[in-house]
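J.: sharing a model that was predicted from the sequence below.
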Amino acid sequence: MAVTDLFKNAFTKALPIVGVPTTAGTGSEATPYSVLLRKDMQTKVSFGTKDTYPVYAFVDAKYTYSLGKGSTISTAVDAFTHAFEGYLANRSTVISDSFATTAIKAFGKSMRKLAKFELDEADRENLMLVSLLGGIIISQTGVTIAHGMGYCYTYFKGIPHGAANGLIMREYMKLNYDVAKDKIDNALSLLGCESIDEFADILAEMLGQPPKLTEEEIELYTKLTQIQKGSMANTPHKIDAEVIKGLWSSIR
C-alpha cells in the first residue's frame, strides 16, 4: 500500500490502538482520525474510518500535570474549538449539541485560570473532560472552516494547531453570527462572556495576536484553505473563495 492510499481509506482493518492522552487535547482517543502533513499539498490531510477508532481509551488528567504552559494552552484551545465548531457544524445533532454545551461550559470554568496558567488539579481534570468530549463531538460532526484555515498557520508559520485555530476564532465567530446567532450567544453565555470580543480578548491573552500576512500570503492561504472541502461545506455560513479571502484579510 502506498502512503497516498491512506487518504483514500483504502484499507479494511487497522492495528488495535489503546489511546492514553497526555494532553487535553486533541481528543484523539475518542476519534478515528489521523492527521498527517502533506508537503506535496502544503497542508494537513486526515483519514479514518470506523476501523481506526482506538479499541480502548484510558483517560486520566494526571498525565497532563507536568505539561508546560505553551502545550497546555494550545491543546486546551484545540479541545474548545472541537466543541465549538462541532456545536455550529451543519452536521451537528441534538445529541452532539448536548456534549458540546457541556464541554463549552467546562472550558469556561477554567478559561481565565488557563490564560494566567494558574491551573490546579481540578482544572486539569476539567480540561481533560473538554478534550474527551471534543473528540466524541467531532467524530460525529466533523470540523468547520476554522480548522481548515488553521492548517495554513501551522504549515507556514509553525504555530501549534490549537493556537492556530484560536487565532481565527474572533473573525470566525463574527462571520457565522448572522446564521448561528442563538448558538453563538448560548456558547458565550456558557463561557461567561458578554460578547465575541470579550471571549476573543481572553484567547488573545493566551495566544497573542495573529501574525501579519502579506497580500501574497493571503492569496496562497485562500487557495490552500479551499482544499478542505468538507470543512467548507460543514460551516453554517456559506463558504467560497471570496469569503475565505475576506476572513484572512480581516484576521491580519
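T.: Received the coordinates, thanks. Numbering: from 1, shown residues only.

J.: every contact and neighbour count from this point should use C-alpha atoms.
T.: OK.

J.: just the helices in the stretch 51-200 of the chain please.
T.: 69-88, 94-116, 121-141, 145-157, 161-176, 181-191, 196-207 (DSSP state H, counting those that start in this stretch).

J.: format those helices as TSV; extra columns: mean neighbour count and distance to S231.
T.: Converted to TSV, those look like this (neighbours: other C-alpha atoms under 10 Å; distance: least, C-alpha to C-alpha, whole Å):
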stretch	mean neighbour count	distance to S231
helix 69-88	26	10
helix 94-116	20	17
helix 121-141	24	10
helix 145-157	22	5
helix 161-176	22	13
helix 181-191	17	18
helix 196-207	18	22
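
J.: would you turn the ones you listed into JSON lines with distance to L37?
T.: Converted to JSON lines, these look like this (distance: least, C-alpha to C-alpha, whole Å):
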{"stretch": "helix 69-88", "distance to L37": "17"}
{"stretch": "helix 94-116", "distance to L37": "28"}
{"stretch": "helix 121-141", "distance to L37": "20"}
{"stretch": "helix 145-157", "distance to L37": "8"}
{"stretch": "helix 161-176", "distance to L37": "12"}
{"stretch": "helix 181-191", "distance to L37": "31"}
{"stretch": "helix 196-207", "distance to L37": "23"}
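
J.: and here's the other structure:
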Amino acid sequence: MSKVFKGKVVLITGGSRGLGAATADAFAAQGADVAISYAASADKAEAVVARLRAKGARAIAIRSDQADLSSARPLIDAVIAEFGRLDILVNNAGIAVQGQLVDDPELDWDKYNRQWQVNVLGTIANTRAAARRLSDGGRIVFIGSLLGSAIPFPGVADYAGTKWALAGYAKGIARDLGPRNITVNVVQPGIMPTDMASDVAGELPDREAILDMHPIRRIATLEEVAETVCFLAGPSAGYISGETINVAGGLAI
C-alpha cells in the first residue's frame, strides 16, 4: 500500500474502538503517525496502539474526555509534544442518545443535553484548539451521520441535530482555514457495525425494514468509511473542501 501519509501526524478522537479504531488502522497502513484519544476505554485504546506499533507505526493514546471542554488544549498539546506537529484532525468522538420523541413527557433532558455537549461543543473545542497549530495544507474531517440530513425514522431529532450542526460548522471552518490550504469536510456514514450502533439498535424500528430503504441493501463496513476519511485527508483531495459525503448505500437518494 502506498505510504501517502508518511511524515504526517493524525489525531483521531474517540479512536479506541469502532470507526475510530478502523480509521487509525487505515492511516497507519498508509504511513501516518497516529494519536488517538479516548474517554474511558483505556484497555481498548492501548490495544489499538499496540496493534499499530506492531505494524511499524508510531502511535500514542491520550485520555481526553470530550465532555470536558477544558480538555481540548491539553489534548492538542500532548500530540504536538510527542510528534512535533499535527497535520490531520479527525473529529470522530461522539455519543448516540436516541429513541425518545421530542414530546415524550419522560424525555431524559440530562442525557440528551449531554449529547449536545459531547457531540457539538466538545468537537468544536477540539477544532478550535487544533486550528492554529495545524500545519498549513492540513486536513480536518468531521464524522457526521446520514441522520444529519435524512431522517428515515422517529426518535432521533437531537442526535440528528448534533450531526447537522457539525456539518454547518465544518463549512464555516473551511471558509476560515482555506487561505492556509487546509481542507475541511464531513463524512456521513449510515448504519455501521459498531458498539454504538448496537447500543441503540433496540430503540430503532425493524432493522430489515431499514435495510429495505437502502438501494445497496447492506450496512457500511468500517473499512470503507475509514478509507473515505483517508481519501479526504490525502493528496488527491486537496481541492475538496466544505463538502459532505454520504457513505450510506444510497439511503439519502
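T.: It's in. Just so you know, these numbers come straight off a predicted model, no measurement behind them.

J.: got a TM-score for the two of them?
T.: The TM-score (TM-score structural alignment, normalised by the length of the first structure) is 0.32; 124 aligned residues with a C-alpha RMSD of 5.7 Å.

J.: which of the helices of the stretch 51-200 of the first structure sits closest to A241 of the first structure?
T.: helix 145-157 (11.7 Å; C-alpha to C-alpha).

J.: by contact count, what packs against that closest one?
T.: strand 43-47, helix 161-176, helix 215-225, helix 229-233 (3 or more C-alpha pairs under 8 Å, 6 or more residues apart in numbering; DSSP states H and E).

J.: returning to what we had before: the helices of the stretch 51-200 of the first structure: which one's closest to L6 of the first structure?
T.: helix 121-141 (18.1 Å).

J.: packing partners of that closest one?
T.: helix 69-88, helix 94-116.

J.: now those in CSV, with distance to I145 of the first structure?
T.: As requested, those are exported to CSV (distance: least, C-alpha to C-alpha, whole Å):
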stretch, distance to I145 of the first structure
helix 69-88, 9
helix 94-116, 18
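
J.: for F156 of the first structure, which of those helices is the nearest?
T.: helix 69-88 (17.1 Å).

J.: and the angle for that closest one with helix 121-141?
T.: Here helix 69-88 of the first structure runs at an angle of 40 degrees relative to helix 121-141 (axes from the mean of the first three to the mean of the last three C-alpha atoms, to 10 degrees).

J.: and the angle for helix 69-88 of the first structure with helix 145-157?
T.: Using the same axes, to 10 degrees: helix 69-88 of the first structure against helix 145-157 is 150 degrees.

J.: which helices and strands does helix 69-88 of the first structure pack with?
T.: So helix 69-88 of the first structure, by 3+ C-alpha pairs under 8 Å, 6+ apart, packs with helix 94-116, helix 121-141, helix 161-176, helix 181-191, helix 196-207.

J.: let's see that with 10 Å instead.
T.: helix 94-116, helix 121-141, helix 145-157, helix 161-176, helix 181-191, helix 196-207 (3 or more C-alpha pairs under 10 Å, 6 or more residues apart in numbering; DSSP states H and E).

J.: can you add distance to A83 of the first structure and give those helices back as JSON lines?
T.: As requested, those are exported to JSON lines (distance: least, C-alpha to C-alpha, whole Å):
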{"stretch": "helix 94-116", "distance to A83 of the first structure": "5"}
{"stretch": "helix 121-141", "distance to A83 of the first structure": "5"}
{"stretch": "helix 145-157", "distance to A83 of the first structure": "12"}
{"stretch": "helix 161-176", "distance to A83 of the first structure": "12"}
{"stretch": "helix 181-191", "distance to A83 of the first structure": "10"}
{"stretch": "helix 196-207", "distance to A83 of the first structure": "15"}
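
J.: out of these, flag the one nearest L36 of the first structure.
T.: helix 145-157 (10.8 Å).

J.: coming back round to it: so for I138 of the first structure, which of the helices and strands packed on helix 145-157 of the first structure sits nearest?
T.: Across those, closest to I138 of the first structure is helix 229-233 (C-alpha to C-alpha), at 11.4 Å.

J.: now whichever helix or strand comes after the closest one: buried residues?
T.: Per DSSP states H and E, helix 229-233 of the first structure leads on to helix 241-251 as the next helix or strand towards the C-terminus. Judged by neighbour count using 16 or more other C-alpha atoms under 10 Å, the buried positions of helix 241-251 of the first structure are I244, K245, L247, W248, S249, I251.

J.: tell me how far the closest residue to the fourth one other than its chain neighbours lies from I251 of the first structure.
T.: Counting by C-alpha to C-alpha, 6 or more residues apart in numbering, the nearest residue to W248 of the first structure once its immediate chain neighbours are dropped is I218, at 6.1 Å. Distance of I218 of the first structure to I251 of the first structure, computed by C-alpha to C-alpha, to the nearest Å: 10 Å.

J.: can you check R38 of the first structure too?
T.: For R38 of the first structure, the distance to I251 of the first structure - C-alpha to C-alpha - is 25 Å.

J.: repeat for Y56 of the first structure
T.: 40 Å.

J.: what's around the residue nearest to W248 of the first structure, how many residues?
T.: 19 (other C-alpha atoms under 10 Å).

J.: what does R207 of the second structure give?
T.: Residues near R207 of the second structure, counting by other C-alpha under 10 Å: 10.

J.: correct me, but it touches A201?
T.: Yes - between R207 of the second structure and A201 there is a contact under C-alpha atoms under 10 Å: 8.1 Å.

J.: returning to that earlier point: quick one: the residue nearest to W248 of the first structure and A241 touch, right?
T.: No - counting by C-alpha under 10 Å, A241 is not a contact partner of I218 of the first structure; they are 11.2 Å apart.
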